[in-house]
Structures are given as structure tokens and as C-alpha cells.
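Trainee: Here is a sequence with its predicted model. Questions after.
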Amino acid sequence: MSRAYAPYSGFPVGAAALVDDGRTVSGCNVENAAYGVALCAECGLVSTLAATGGGRLVAFTCCDRNGELLMPCGRCRQLLWEHGGPGLLVDTARGVRPLAELLPDAFGPADLGR
């Protein structure tokens, strides 16, 4: 999170996840003056996953500068679904929950074959 770039919101975010091969990957938010092209921490995390050999996300957490847990936005939940699936464990303020509970009826790769 110390590398987050959040000069506009002043709200740095960090994310970390366990990969099925035992690695840990992380990401941080990167803002932009053109707000629509800002990147959430989850985007950085998934980019790190791909750049370091891929794999399947097993467990995920996201927090603010004070260590308070944050929930991924809808776009990021969809991104996490692609790389972790319905069983990805997400650390939430109400305890660890599978991603399927946070993104019911998600669209995924299997839907493209219909």
C-alpha cells in the first residue's frame, strides 16, 4: 500500500491474495487526473498475478491505510471471479466469505460457450 498513487482522493488502497501455488501477490490503487482510467488495487493484483506466472487466486483481502477491510467494487469482483472463481475466499468485515456470496449469478468464462 505504501506504493499506492492516490493524490486525488487521498485514499490509498492495498490488496493481497494467496495463489494456489503458495505465492502471495499484491496490488495498490493508481489514480489518474482523468478519473475514469484510475486502477483499483485489485487490477494491480491481477496484473501481478499474470506477470509472475499466473495461477488461481485462493484467498483475497483488501484494506485502507488504517488496515480497515474494504469490499471490492462490482468491477473488481468480476475481475476476481475470472482469476479465483466462486470459491475464492474474501476477507470481509463479516468474516471470510466465498466470492459466490458477494457476486451471485456472476458472468464467467463458461457463459461464453452458451
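Mentor: Nice, I can see it.

Trainee: rest of the way, CA atoms for contacts and neighbours
Mentor: Noted.

Trainee: now the helices for the chain?
Mentor: 41-51, 74-84, 99-102 (DSSP state H).

Trainee: and Cys62, what does it touch?
Mentor: Contact analysis of Cys62 by CA atoms under 8 Å, 6 or more residues apart in numbering lists Val13, Gly14, Ala15, Ala16, Ala41, Leu69, Leu70, Met71, Pro72, Asp91.

Trainee: Could you tell me which of those residues belong to strands?
Mentor: Val13, Gly14, Ala15, Ala16, Asp91 (DSSP state E).

Trainee: Most neighbours among these, which one?
Mentor: Highest neighbour count within the ones in strands among the contacts of Cys62, by other CA atoms under 10 Å: Val13, with 27 neighbours.

Trainee: for the ones in strands among the contacts of Cys62, which one is nearest Thr52?
Mentor: Looking at the ones in strands among the contacts of Cys62 and their distance to Thr52, the nearest is Ala16, at 14.1 Å (CA to CA).

Trainee: ok, the closest residue to that closest one other than its chain neighbours to Thr61 distance?
Mentor: Spatial nearest neighbour of Ala16, chain neighbours left out: Ser26 (4.1 Å); criterion: CA to CA, 6 or more residues apart in numbering. Using CA to CA, to the nearest Å, one obtains 9 Å as the distance from Ser26 to Thr61.

Trainee: one more structure, for comparison:
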Amino acid sequence: MPSPNPLLDAALAVRKNAYVPYSNFAVGAAIRTVAGTIYSGCNVENVAYPQGTCAEAGAIAAMIAAGETQIAEVLVLADSSRPVTPCGGCRQKLKEFSGPEVKVTMTNLEGNDLVMTMGELLPGAFDADQMDRT
């Protein structure tokens, strides 16, 4: 029987592969595209801290590598006391491929969810229209 929440299943599965020897803070992210495909990613730390990669960025990279560019839904999961939100950089990365109505679910292992739209998560986002010089 299919799971009632395949995004959660994907985030839970990929979170187990997170490489987090420094923070021990494993994050899993899953995105569903408008075509219905699910891509996932986990965080990958590096001893040179700024060189790490967030889970959301990994999921986006997998989506782009597969030739898709439009996100329909996002889920981010971590073992934290409350739902973990994407960092500022990942909010902008998600915005690049999402409309303001795209649902972003942030959750923890206890199932405490915080659901926002991309527009709520990143109001006033920088976008391509701002680069138009005409």
C-alpha cells in the first residue's frame, strides 16, 4: 500500500545518509515536482564549515540533474525540538524553482509540522523580474 506521505518517507530515508560528523544534526529534504517526481537530499558537512551542503540544495541538485525545474511541494525534516526551517540561502534556492503558493512543510521526528507557503517563508524574495532593466 502506498504511503500517505511519500515526501515524508523520502526525507526520512535520505536523512539516514546525512554526513554530519561535526554537528550530528542530520536533515533530510524531499521535493515533489509538478510532474509528480520526488527528489531527496541530505546535508553533507565538511571540516571547512562553509563548504557543507544543505539537504534542500541536494534535493534541488538531484531535480535539476534529472532535467526538471518546477517544484510543487517541499518537505524538510530534522531531529529537533520544533520543526526546522530552511536556512536563508536554501529559501532563495527553493524560490528559484517555486511559485509563492508552493507548500513547504517543516517537521521533526515527533511529527510536529509547520506548514507555510514559499511566499510566507521568503517574503520579498529576490527574483528574475528585479533584473529586468526595461
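Mentor: Ah, there it is. Keep in mind that this is a model prediction, so the values were computed, not measured.

Trainee: re the thing from before, Throw the contacts of Cys62 of the first structure into JSON lines and include distance to Ala50 of the first structure, thanks.
Mentor: As requested, the contacts of Cys62 of the first structure are exported to JSON lines (distance: CA to CA, whole Å):
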{"residue": "Val13", "distance to Ala50 of the first structure": "20"}
{"residue": "Gly14", "distance to Ala50 of the first structure": "18"}
{"residue": "Ala15", "distance to Ala50 of the first structure": "15"}
{"residue": "Ala16", "distance to Ala50 of the first structure": "14"}
{"residue": "Ala41", "distance to Ala50 of the first structure": "15"}
{"residue": "Leu69", "distance to Ala50 of the first structure": "24"}
{"residue": "Leu70", "distance to Ala50 of the first structure": "23"}
{"residue": "Met71", "distance to Ala50 of the first structure": "22"}
{"residue": "Pro72", "distance to Ala50 of the first structure": "19"}
{"residue": "Asp91", "distance to Ala50 of the first structure": "22"}
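
Trainee: of all those, which comes closest to Ala6 of the first structure?
Mentor: If you rank the contacts of Cys62 of the first structure by distance to Ala6 of the first structure using CA to CA, Val13 comes first, at 8.5 Å.

Trainee: before we move on, back to that, now render the ones in strands among the contacts of Cys62 of the first structure as JSON lines, adding distance to Pro98 of the first structure.
Mentor: Supplementary listing: these in JSON lines, determined by distance: CA to CA, whole Å:
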{"residue": "Val13", "distance to Pro98 of the first structure": "21"}
{"residue": "Gly14", "distance to Pro98 of the first structure": "20"}
{"residue": "Ala15", "distance to Pro98 of the first structure": "17"}
{"residue": "Ala16", "distance to Pro98 of the first structure": "16"}
{"residue": "Asp91", "distance to Pro98 of the first structure": "9"}
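
Trainee: and the residue nearest to Ala16 of the first structure, what pairs with it in the second structure?
Mentor: In the superposition onto the second structure, Ser26 of the first structure corresponds to Ser40 when matched by TM-score structural alignment.

Trainee: wait, doesn't its match sit right on Ala57?
Mentor: No: the pair Ser40 of the second structure and Ala57 fails to qualify as a contact (CA atoms under 8 Å) at a distance of 9.4 Å.

Trainee: give me every residue that touches the most centrally placed residue in the first structure.
Mentor: The centre of the first structure sits closest to Glu42, judged by CA atoms, centre = their mean, with a distance of 3.0 Å. With contacts taken as CA under 8 Å, 6+ apart, Glu42 of the first structure has the following neighbours: Ala15, Gly27, Cys28, Asn29, Pro72, Cys76, Leu79, Leu80.

Trainee: how deep is the fourth one tucked in, by neighbour count?
Mentor: A count of neighbours around Asn29 of the first structure, defined by other CA under 10 Å, yields 23.

Trainee: Brilliant, that's me finished.
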